[in-house]
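Trainee: just coords:
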């Protein structure tokens, strides 16, 4: 993603009342480096693009989630990050007035809970 795209998504996210847009805006260099759309970094680019085509209004919710996964932590941190993802997805569905977006957000959240652990930056308690 380029800076202009991320800035535009931050603005959309703020208008929609999404959690974590300030987290993204506070470190643009980090956002440019790790925010790659919906999907883990090890996903092939075509797969992330496909998910983006299927769920375009949900790409913005991936920004703070990517940063939360990058910052990592323990089990609770992953749980909180995933709930932020779902909450933001449902807020975006409300913002665009679409039940389909809400269903897609819920499906992506279930997939995230089932398979997202591999992408999370696990840290031991007390480790830096």
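Mentor: Great, that's in hand. This structure is a prediction, so every number in the text was calculated from the model and none was measured.
Trainee: Every contact and neighbour count from this point should use C-alpha atoms.
Mentor: Noted.
Trainee: Pull the contacting residues for residue 6.
Mentor: 31-32 (CA atoms under 8 Å, 6 or more residues apart in numbering).
Trainee: and here's the other structure:
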């Protein structure tokens, strides 16, 4: 979350207009752990709304394991199941702005993310972290 306003032309982040986080997880502890960060990003986005400064932040959380529902502690809205990535990415494609789909996760989700991004004409990047 950008806490300080960047000076004119000081970084690519200052040109950022919108961030949509689509996060799919089996275990809700990941959502719970990032609750303060979600709140901060949403509050910053709300404070900047209509000012022409800052960026818009949208959050789309997806919990894939129904049995884990009772462990969700986040106050953020979430959906159950797997997201329809193409329909969630279509607004980025229709915006006319350059958009990047950044993926980190299992191979199956990578393939689905890549296919949706490329079909919609969006840039795609993936990262893999070995634990």
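Mentor: Perfect, I can see it now. Note that the structure is predicted; figures quoted are calculated from it, not measured.
Trainee: Superposed, how do the two chains score by TM?
Mentor: Here the TM-score for the pair of chains, by TM-score structural alignment, normalised by the length of structure 1, is 0.26; 58 aligned residues with a CA RMSD of 4.6 Å.
Trainee: Residue 79 of structure 2 and residue 61 of structure 2, how far apart?
Mentor: Residue 79 of structure 2 sits 6 Å away from residue 61 of structure 2, going by CA to CA, to the nearest Å.
Trainee: neighbour-wise, which of those two wins?
Mentor: residue 61 (19 against 12; other CA atoms under 10 Å).
Trainee: my read: the more buried one touches residue 20, true?
Mentor: No. Using CA atoms under 8 Å, residue 61 of structure 2 makes no contact with residue 20, being 10.5 Å away.
Trainee: got the residue ranges for the strands in structure 2?
Mentor: Along structure 2, the segments classed as strands by DSSP state E run 18-25, 56-63, 78-80, 100-104, 123-127.
Trainee: May I see the ones you listed arranged in CSV, with distance to residue 43 of structure 2 as well?
Mentor: Converted to CSV, the strands of structure 2 look like this (distance: least, CA to CA, whole Å):
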stretch, distance to residue 43 of structure 2
strand 18-25, 14
strand 56-63, 9
strand 78-80, 18
strand 100-104, 23
strand 123-127, 28
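Trainee: residue contacts, the spatially closest residue to residue 23 of structure 2 that is not a sequence neighbour?
Mentor: Take residue 23 of structure 2 and drop its neighbours on the chain: the residue closest to it by CA to CA, 6 or more residues apart in numbering is residue 61, 5.0 Å away. Residues in contact with residue 61 of structure 2 (CA under 8 Å, 6+ apart) are 21-24, 31, 77-79.
Trainee: swap the cut-off to 7 Å and go again
Mentor: Residue 61 of structure 2 makes contact with 22-24, 78-79, according to CA atoms under 7 Å, 6 or more residues apart in numbering.
Trainee: Next: residue 124 of structure 2.
Mentor: Counting by CA under 7 Å, 6+ apart, residue 124 of structure 2 makes contact with 100-102, 114, 117.
Trainee: Understood, closing this out.
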